[in-house]
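A.B. asks: Sequence isn't available, so here's the structure alone:
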């Protein structure tokens, strides 16, 4: 197993986020197989299991609040259709964030109606002051990027947050807003690096300035995280975190490969694999 590679000296503002030795246990949405995803219930459990970081998603309400929520539509998780973006914070606060959660394939819904709600980012930052957060800005909206940056700066949390987005434009938008935060590669930038690694090419033509490679283990028939890809990113001083891995055998194989972190819905299983 390899430790997290430190960023190059010109990336000094991000060094604090990456200073924790690896391999990391990163709880995907707090560990969504164990508790309602992206809720304080899930985050508390992940922390109790020894998570090194939480992977969370954020959206902006109609009145400008940043809340922790993944889906475009609220129906799957809360039982009520609609969007976060069309609701005020007060309206979001009335949603049951545990409505759809089941630990047993739908046989039971143990936390439905128990008052589990969608948390704000400010609540999460305040509740876990020493914990690292990997934050995915879901929509490609400038207003979300600006609101997210305000919340992180207000909490003084730049040194313990890694920010990014699936969308390359949003990821680039966040860079000048949060110069002290680590940033993970968005889709197109990551694809460029992976294709360069698999073809044995240098990285000169790929976007630079990113600090973490958050990659899927596989995409269809393609094994994305393989020795060539890990070697490529480690050669650039960029740690590799792999999502979303819930099988203990697969976890062990990836750790043997030298990945620096695993993002999982089963932090309990990964903790066991890591000997915690």
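C.D. replies: Everything's here; your move. In this text, all values refer to a predicted model and were calculated from it rather than measured experimentally. Numbering: from 1, shown residues only.
A.B. asks: contacts and neighbour counts: CA atoms only from here.
C.D. replies: Will do.
A.B. asks: Check which helices and strands the helix or strand hosting residue 124 is in contact with.
C.D. replies: In this structure, residue 124 sits in helix 121-127 according to DSSP states H and E. Helices and strands touching helix 121-127, by 3 or more CA pairs under 8 Å, 6 or more residues apart in numbering; DSSP states H and E, are strand 66-68, helix 142-154.
A.B. asks: Give me whichever of these is most buried.
C.D. replies: strand 66-68 (a mean of 25; mean count of other CA atoms under 10 Å).
A.B. asks: For the next helix or strand along the chain from that one, buried residues please.
C.D. replies: Using DSSP H and E, the helix or strand that follows strand 66-68 towards the C-terminus is helix 75-78. Neighbour counts using 16 or more other CA atoms under 10 Å place 77-78 of helix 75-78 among the buried residues.
A.B. asks: adding another structure so you can compare the two:
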């Protein structure tokens, strides 16, 4: 059994760590989130030219440093010479898993090249039971799940669409089929003006034993509203605010 879903929901999931006083997706950003009491970290992985899984949302560091060379064309040594600010470097997935052995990691595998290195890092750190793997590409997600038997997972974009559509239909078997093999449904609240997170979706997911996590929610008012609606996780850039809202929600008996 995976321990990713402990402690029990509802939970705050720190999106790229807490990047208020630290660069996103760095060991410092993860440390600052965990120091507040966060148990779950969301992050992303790409592969270097020498086949190492490194943590970065974008395929290059242009947004963060102005250096637009693709990560896939950079060696690990080249990347780790770049200061992201606050004396932080691009960490490897293995480094992050090793540095925070009690943290739960939500890992989005961003490219086909990152698949094998990510699996290798998870296996090397014996972190199978505390990671959840996902990808916007369903073939890539399924390959990761096949390589890591028993790992927790949430659907690709295609899977999210299928689950949202199935939840609107009065066919219980179809709803269950759309959620088969999944442990969490990680979704935006809406897409192109169409609501995704609805009481019907939450009920359908819970009937199948699947949690619902909503991204990326940074407004305390929206966090509280979603918790009252019954979601299991808030994925947020502001884990500090999220923990305050969750504490108030639970104190009030939510």
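C.D. replies: All right, it came through fine. If you're wondering where the values come from, they're calculated on a predicted model, not measured in any experiment.
A.B. asks: What would you report as the TM-score here?
C.D. replies: Here the TM-score for the pair of chains, by TM-score structural alignment, normalised by the length of structure 2, is 0.92; 246 aligned residues with a CA RMSD of 1.5 Å.
A.B. asks: And the helix holding residue 124 of structure 1 against structure 2, how far off on average?
C.D. replies: Compared with structure 2 after fitting, helix 121-127 of structure 1 has a mean deviation of 0.8 Å; criterion: mean CA distance after the TM-score superposition for structure 1.
A.B. asks: Check which helices and strands the next helix or strand after that helix sits against.
C.D. replies: Heading C-terminal from helix 121-127 of structure 1, the first helix or strand you meet, by DSSP H and E, is strand 132-137. Secondary structure elements in contact with strand 132-137 of structure 1, counted by 3+ CA pairs under 8 Å, 6+ apart, are strand 53-60, strand 161-164.
A.B. asks: By how much does the last one deviate from structure 2 on average?
C.D. replies: After superposition onto structure 2, strand 161-164 of structure 1 sits on average 0.6 Å from its aligned residues (mean CA distance after the TM-score superposition for structure 1).
A.B. asks: ok so, going back, of the helices and strands packed on helix 121-127 of structure 1, which approaches residue 252 of structure 1 most closely?
C.D. replies: strand 66-68 (30.2 Å; CA to CA).
A.B. asks: Provide the aligned range in structure 2 for the closest one.
C.D. replies: Under the alignment (TM-score structural alignment), strand 66-68 of structure 1 falls on residues 53-55 in structure 2.
A.B. asks: same thing with stretch 232-250 of structure 1?
C.D. replies: Stretch 232-250 of structure 1 corresponds to residues 204-222 of structure 2 when matched by TM-score structural alignment.
A.B. asks: who's in contact with residue 170 of structure 2?
C.D. replies: By CA atoms under 8 Å, 6 or more residues apart in numbering, the contact list for residue 170 of structure 2 is empty.
A.B. asks: quick one: it and residue 201 of structure 2, what's the gap?
C.D. replies: 12 Å (CA to CA, to the nearest Å).
A.B. asks: any idea how far residue 125 of structure 1 is from residue 54 of structure 1?
C.D. replies: In terms of CA to CA, residue 125 of structure 1 sits 11 Å off from residue 54 of structure 1.
A.B. asks: more neighbours, these two?
C.D. replies: residue 54 (26 against 21; other CA atoms under 10 Å).
A.B. asks: which one in structure 2 is aligned with the more buried one?
C.D. replies: Aligned partner of residue 54 of structure 1 by TM-score structural alignment: residue 41.
A.B. asks: does its match really touch residue 105, like I thought?
C.D. replies: Yes. Here residue 41 of structure 2 reaches residue 105: they are 4.9 Å apart, a contact under CA atoms under 8 Å.
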